[in-house]
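Engineer: Below: sequence and its predicted model.
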Amino acid sequence: MADELSKVFAALADPTRRDIVARLAVSDATVSELAAPYDVSIQAVSKHLKVLEDAGLVSRTREAQKRPVHLETEVFDLMTKWIERYRKRAEERYQRLDALLAEMNDGPAASEPGDDIETPQEGKAS
């Protein structure tokens, strides 16, 4: 699973590929349709699609003379599960920290702000 995720995150590290994925989230498209808004060759877009395909993010099918590119949404489920696991762990740590801070602020040993500042009279011997 980690290897798959590495490929997915590496593929999505490029802004052009992220844009292609965003466009494919709306509908399938051909390589020519995907290349249209970019100032690059169809071959360059094909290379981007190959990286996305190797990561399992897209697939290509054949419909008559067309070869539409399709977004494989299951890969996003894998990414979401991975991210959610670490989000939950971080949330648990924050909740423990909140509880500790509340205990420190509300506990019997809690002091008022400024109690730790020594006044000039306190520092002198009587």
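Structural biologist: Perfect, thanks for sending it.

Engineer: rest of the way, CA atoms for contacts and neighbours
Structural biologist: Noted.

Engineer: what's the distance between the spatially most central residue of the chain and Glu92?
Structural biologist: Nearest to the geometric centre of the chain sits Ile83, at 6.9 Å (CA atoms, centre = their mean). Distance of Ile83 to Glu92, computed by CA to CA, to the nearest Å: 14 Å.

Engineer: Ok, Ile20 next?
Structural biologist: The spacing between Ile20 and Glu92, counted by CA to CA, is 35 Å.

Engineer: and Glu112, what does it touch?
Structural biologist: The contact partners of Glu112, by CA atoms under 8 Å, 6 or more residues apart in numbering, come to none.

Engineer: what about 10 Å?
Structural biologist: The contact partners of Glu112, by CA atoms under 10 Å, 6 or more residues apart in numbering, come to Asn105.

Engineer: what secondary structure does it sit in?
Structural biologist: coil (DSSP: H, G, I helix; E, B strand; the rest coil).

Engineer: Pasting the second one now:
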Amino acid sequence: MVQYQSNRISASFAALSDATRRGVLEQLGQSDASITDLADKFHLTLTGMKKHVDVLEQAGFVITEKLGRVRTCKLGLRRLEEEAAWIARYHQLWAARFDALDGVIEALKHQEQTNERTQNE
């Protein structure tokens, strides 16, 4: 089960790591579009756009439907709860580490100020 979640999260982050794919998701959030329309909008070849759509489809973010010669894309049902939870765990970890670092910096500043006062006396 853990491996499945890891693969699913990896596919999500891989899909979302590309600016074009994020743009496609934004576009599909406004309305469904054909691969041809998306390729034109993003100035890509049909083959290039199809590859982007395939990555999004494999991650569950996009659903495609072929009607005749036209492949229409729409947003999939995939939600980002698992990814948000993963990010939240690491956010807490790094927030705690940065808080500890802030404490060290404040202690060093205090020590430096104390040393300066001692030298000036």
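Structural biologist: Cool, got the structure. Bear in mind that the values here come from a model prediction, so they are computed numbers and not experimental data.

Engineer: sorry, back to before: who's more crowded, Ile20 and Glu92 of structure 1?
Structural biologist: Using other CA atoms under 10 Å, the more surrounded residue of Ile20 of structure 1 and Glu92 is Ile20, with 19 against 12.

Engineer: That one against His48, yeah?
Structural biologist: Yes - using CA atoms under 10 Å, Ile20 of structure 1 is in contact with His48, at 8.7 Å.

Engineer: which position in structure 1 aligns with Ala47 of structure 2?
Structural biologist: Careful, residue 47 of structure 2 is Thr and not Ala. By TM-score structural alignment, Thr47 of structure 2 lines up with Gln43 in structure 1.

Engineer: on that earlier part again, that's a helix at the residue nearest to the centre of structure 1, yeah?
Structural biologist: Yes - under three-state DSSP, Ile83 of structure 1 falls within a helix.

Engineer: That one -> structure 2?
Structural biologist: Residue pairing (TM-score structural alignment): Ile83 of structure 1 is matched to Ile87 of structure 2.

Engineer: ok, its match - contacts?
Structural biologist: Ile87 of structure 2 neighbours (CA under 10 Å, 6+ apart): 81, 93.

Engineer: That one and Val55 of structure 2: what is the separation?
Structural biologist: For Ile87 of structure 2, the distance to Val55 of structure 2 (CA to CA) stands at 21 Å.

Engineer: Same question for Asn7 of structure 2.
Structural biologist: With CA to CA as the criterion, Asn7 of structure 2 and Val55 of structure 2 are 13 Å apart.

Engineer: between these two, which one's more packed in?
Structural biologist: Remark: of Asn7 of structure 2 and Val55, Val55 carries more neighbours, 18 against 13, as counted by other CA under 10 Å.

Engineer: in which helix or strand would I find the residue nearest to that one when sequence neighbours are not counted?
Structural biologist: If the residues on either side of it in the chain are set aside, Val55 of structure 2 comes closest to Ala15, at 5.9 Å by CA to CA, 6 or more residues apart in numbering. Using DSSP states H and E, Ala15 of structure 2 sits in helix 2-16.

Engineer: Point out the other helices and strands that that helix packs with.
Structural biologist: Using 3 or more CA pairs under 10 Å, 6 or more residues apart in numbering; DSSP states H and E as the contact test, the elements touching helix 2-16 of structure 2 are helix 19-30, helix 46-58, helix 81-120.

Engineer: and if we set it to 6 Å?
Structural biologist: Helix 2-16 of structure 2 sits against no helix or strand, with contacts defined as 3 or more CA pairs under 6 Å, 6 or more residues apart in numbering; DSSP states H and E.

Engineer: Distance from the chain centre to that helix, please.
Structural biologist: Centroid separation for helix 2-16 of structure 2 versus its chain: 11 Å, with CA atoms, centre = their mean, to the nearest Å.
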